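Student: predicted coordinates and the sequence they were generated for:
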Amino acid sequence: MATSFDYENRDVTVTLTRKVRNVGDEIAPVFWRITYRRKHKFYKTGLAFTVSEWEDFLKRGLQRHSDMKKTLKNWLKRTLVPIIDTLVEDDGFSFDALNSRLGKSDITNLNEAFTAKIKRLYEDDRVNYAESLKSTLSSLQKFKKNPIQFAEVTVDFLRKYEKYLINEEKSVTTIGFYMRNIRTVINGDGEPYLKGSRYPFGAGGYKYTIPKGERREMALSLAEIHMIQAYQCTESIQLYRDLWLFSFYGNGINMTDICRLKYSDIQDGELTFIRKKTKNKRRTVVRIFIPVIRPIDEIMRKHGNKDRGGYIFPFLNGKENEKQRVRKIADVTKEVNDTMRKIAIDLKLPDGITGYSTRHSYVTILERLNVPRIYIQNSLGHTAESVTDSYSKMAERELRFKYNSLLLPKTNEEILKNLVDAAKKELVYN
């Protein structure tokens, strides 16, 4: 029922409403309900009524509520409506902007928006993401000492910041990384701090376009993989070389997921897990299965926890919180990358072999072996579609062992032969 307390301007509507919090409550508080693009926010009025009192209050001409009604109407007309009209007219309406105008928000500038989002990410144990935003905020604070007001974040501001980063000798990849983080914070989790003509990001000359670095993705041949496998490591680097091989034979699994694997993830001769990277991003969870073929089994037996409990690899033992775990995984990743650089030099392979090379190599090699693309996508966790739906009547488990076993050297003699052959081949760049 429409009342004299209702208001609407484009996508913003205001209604005075009685909101029952718990079933059976006789008295319920009254709020201003503001709706914007199907999202609701409730603002206290300080009033509370029973059902009968609420019905009486809404009736026109009821004198005993006249003072309350006058107070509410004055606040709606003189405070709320002008703020909404201004924000809507400037294409800048958001609940955060409204709260700021009403004095109900602590977020008044870009620095505070960064800080608030970083805090939420830490609370959700999304430490890597939080750390990436921290590094961007630190850079912004060096660029401009005073807090950055939202109105200052214009195309010109972003171009000047980009020039500053170039002078700081930051790579194009790093610049793009910082700019994407700024865009994420400006977007405000669905409630942008800047909208319409004030929103600075986009394509074309009137908006700021985030630069993209040239990503050089390196794939090794199968012979080169076997060459690395046959490399005689010193004891100090053997673990990290073996983790790299574990990643390759394990569907290109990254170091974050390797370090988080537990013995309880081994089921029916396979490792099964959900990627840490996608757990908080997808509504439909995609489970990955890795056949425990010979190299994976040997590496787990050699370097795994001897009591075969908890984490397969011991790196995260004693790490009681997510921040500690993330930092330890970063240390392990660095050791793997440093080790592979040393091995590449010894084997006269080009620079650029890192932990990511395993994933790209896994994909490229299986494609060249004519393995169905849908199988490769399933192995990486890119799709939940069944392999058998399109390609085979064989059990999916049998397919996984069949296709991943194509990566294995057949004999020791083959490995030795590859030591010679691989030296004559170049890495494949895509």
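Tutor: Alright, I've got the coordinates. Numbering: from 1, shown residues only.

Student: for the rest of this, base every contact and every neighbour count on C-alpha atoms.
Tutor: Fine.

Student: show me what the longest helix along the chain is packed up against.
Tutor: For the chain, the longest helix by residue count, based on DSSP state H, is helix 322-346. In terms of contacts (3 or more C-alpha pairs under 8 Å, 6 or more residues apart in numbering; DSSP states H and E), helix 322-346 is packed against helix 127-143, helix 235-249, helix 255-260, helix 355-368.

Student: ok, and here's another one to check against it:
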Amino acid sequence: MSYNISIRLDTRRKKSNGMYPVKLRVYGKETKKEKWYNLNIDLNEKQFDEIWLNAKNKNLRGSNKELRLKLQAIENRANDEAGSMEVFDFSKFEFKLFRKSSDSNNVNYHFNLAIEKCKKNNKISTAESFKYTLNSLANFSLNIKKCSIEKLRFQEITVDWLKEYEQHMLDKGKSITTISIYTRTLRVIFNNAIEVNDLSAEHYPFGKNKYKISRTKKVKKALTAEQLKTLFEAKVSNSNEEAAKAFWFFSYACNGMNMKDIALLKYSNFKEDHFSYYRAKTFDKTAEKKEIVIYLTDFTKEVISKHGRKNNKGYVFNIVDQDDDVQTQYKKIKNFTRYINDHIKRIAKANNLPDEISTYWARHSFATNSIRKGASMEFISEALNHSDLSVTKGYFEGFEDEAKKEFANTIMDF
């Protein structure tokens, strides 16, 4: 064993009541470090000898017997948790020891662990995604399976359970895409529990010959060149619509720049005729950080001049503030995106354009229209900051049929 665990009386400092604290001593043989964990139990030396050290003492009665059983249970559990690790690690040991024994296979517990980890790493959007999934599962578990989410164990989520959940969601009018998102998120939680040895892989309900998460082909939403011209030249009814149109086309003109990245754009990112930034969505997902360079045009300069802060310091646009914490930033950016979407839809409706248009369309409109102008897949991939060319292929797939029709109609144009 690479560790040594024992119950000790810490006689280094006597308490005012004349007692010493009983502690769990853990020694890591490889690191040659030891830690003492307080058990919130105080005894004097005679009591400790009688209750714990005298293993042959079988005459213990009442509270003394209960205390010995309690200490034995603590030592046994500590050995079990340490023994479950291939390599002993203090942080993992503490994580497992200082929780209820039932937490190891509790779905709610592992969801909340993931949520707190996301918050700690400032991944507020991902934390929200875990929350939405947990709420959906809680509703199904309680109302259909008659089990509160606090008592739901991993072992109860079988292939049949997942199929019933999927049908329940469909009956509620939820899309396959939503169900896929929720089940993929649940799969992450299963993987997390298996990774920390809280769950055996035999209880994993996903994969070959098990529950298969539905895959839907993403439909790339993009405006045609004619629709883009109509939107760009559309008259607006008020300043809100003017701002929405300006930011939508700013995103389009900046290689489909995400609204979060626009909100976090700083004047310090600018240099002469361009600005550069790292895409927030993918920054933590890749070891190699790709800097995106955007060259300024008359249009983007005009948007910055009209809607940017005038002091040329800090954030370019008045969307978030320097002293905002991550949670506040997240809420402000979410509200800003909703504001743009609400008003761009009003403009679209007034001009007979697709009424489901959103900021999401600006990115795909940039990609699709770049393809129409003859841009290569490699150019689009770099402009969109895709991690792999396979991701970019999705844009070309949506364009392929249209290109074929156009080619068929012009093949006889000599």
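Tutor: Alright, I've got the coordinates. Note that this is a predicted model, so its numbers are computed, not measured.

Student: residues in the second structure matched by the longest helix of the first structure, start to end?
Tutor: Helix 322-346 of the first structure lines up with residues 326-350 of the second structure when matched by TM-score structural alignment.

Student: average offset of the matching stretch relative to the first structure?
Tutor: Average distance, stretch 326-350 of the second structure versus aligned residues of the first structure after superposition (mean C-alpha distance after the TM-score superposition for the first structure): 1.4 Å.

Student: re earlier: mind putting the helices and strands packed on helix 322-346 of the first structure into JSON lines with distance to residue 161 of the first structure and mean neighbour count?
Tutor: Below are these laid out as JSON lines (distance: least, C-alpha to C-alpha, whole Å; neighbours: other C-alpha atoms under 10 Å):
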{"stretch": "helix 127-143", "distance to residue 161 of the first structure": "7", "mean neighbour count": "16"}
{"stretch": "helix 235-249", "distance to residue 161 of the first structure": "38", "mean neighbour count": "20"}
{"stretch": "helix 255-260", "distance to residue 161 of the first structure": "32", "mean neighbour count": "19"}
{"stretch": "helix 355-368", "distance to residue 161 of the first structure": "30", "mean neighbour count": "20"}
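
Student: got these as a markdown table, with distance to residue 13 of the first structure columns?
Tutor: Below are these laid out as a markdown table (distance: least, C-alpha to C-alpha, whole Å):
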| stretch | distance to residue 13 of the first structure |
| --- | --- |
| helix 127-143 | 34 |
| helix 235-249 | 53 |
| helix 255-260 | 46 |
| helix 355-368 | 50 |
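
Student: nearest to residue 194 of the first structure, of the ones you listed?
Tutor: helix 127-143 (18.0 Å; C-alpha to C-alpha).

Student: contact partners for residue 8 of the second structure?
Tutor: With contact set as C-alpha atoms under 8 Å, 6 or more residues apart in numbering, residue 8 of the second structure has these partners: 22, 23, 24, 25.

Student: buried ones only from those, please, as a ChimeraX command.
Tutor: Only the buried members of these end up in this ChimeraX selection, burial being decided by 16 or more other C-alpha atoms under 10 Å:
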select :22,23,24,25
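
Student: need the contacts of residue 8 of the second structure in JSON lines (columns: distance to residue 378 of the second structure).
Tutor: Output for the contacts of residue 8 of the second structure, formatted as JSON lines (distance: C-alpha to C-alpha, whole Å):
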{"residue": "22", "distance to residue 378 of the second structure": "65"}
{"residue": "23", "distance to residue 378 of the second structure": "62"}
{"residue": "24", "distance to residue 378 of the second structure": "59"}
{"residue": "25", "distance to residue 378 of the second structure": "59"}
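
Student: tell me which two of the contacts of residue 8 of the second structure sit farthest apart.
Tutor: Checking those with C-alpha to C-alpha, the most distant pair is 22 and 25, at 9.5 Å.

Student: residues bridging contact with these two, i.e. touching both?
Tutor: In contact with both residue 22 of the second structure and residue 25: 7, 8, using C-alpha under 8 Å, 6+ apart.

Student: quick one: the strands in the second structure?
Tutor: Per DSSP state E, the second structure carries strands over the ranges 3-9, 20-28, 33-43, 270-271, 274-278, 291-295.

Student: most packed of those?
Tutor: strand 20-28 (a mean of 20; mean count of other C-alpha atoms under 10 Å).

Student: so how far is it from its chain's centroid?
Tutor: Centroid separation between strand 20-28 of the second structure and its chain, computed with C-alpha atoms, centre = their mean, to the nearest Å, is 37 Å.

Student: how about residues contacting it?
Tutor: Contacts of strand 20-28 of the second structure (C-alpha under 8 Å, 6+ apart): 2-11, 13-14, 33-45, 75, 88, 90.

Student: in the second structure, which residues correspond to stretch 389-401 of the first structure?
Tutor: Using TM-score structural alignment, stretch 389-401 of the first structure lines up with nothing in the second structure.

Student: can you give me the end-to-end span of that stretch?
Tutor: For stretch 389-401 of the first structure, the first-to-last residue distance is 18 Å (C-alpha to C-alpha, to the nearest Å).

Student: enumerate every residue touching residue 295 of the first structure.
Tutor: Neighbours of residue 295 of the first structure in contact, by C-alpha under 8 Å, 6+ apart: 245, 246, 249.

Student: any idea what it aligns with in the second structure?
Tutor: Match for residue 295 of the first structure (TM-score structural alignment): residue 299.

Student: and what of residue 142 of the first structure?
Tutor: With TM-score structural alignment as the criterion, residue 142 of the first structure pairs with residue 139.

Student: tell me how far that match lies from residue 148 of the second structure.
Tutor: For residue 139 of the second structure relative to residue 148 of the second structure (C-alpha to C-alpha), the value is 9 Å.

Student: likewise for residue 220 of the second structure?
Tutor: 39 Å.

Student: more neighbours: those two, which one.
Tutor: Counted by other C-alpha atoms under 10 Å, residue 220 of the second structure and residue 148 do not tie: residue 220 has more neighbours, with 19 against 15.

Student: now which residue in the first structure aligns to that one?
Tutor: Superposed on the first structure with TM-score structural alignment, residue 220 of the second structure falls opposite residue 217.

Student: and if you look at residue 311 of the second structure?
Tutor: With TM-score structural alignment as the criterion, residue 311 of the second structure matches residue 307.

Student: could you count how many residues lie near its match?
Tutor: Neighbours of residue 307 of the first structure (other C-alpha under 10 Å): 7.

Student: give me the nearest residue to residue 201 of the second structure, chain neighbours excluded.
Tutor: Among residues not flanking residue 201 of the second structure along the chain, residue 194 sits closest, at 6.3 Å (C-alpha to C-alpha, 6 or more residues apart in numbering).
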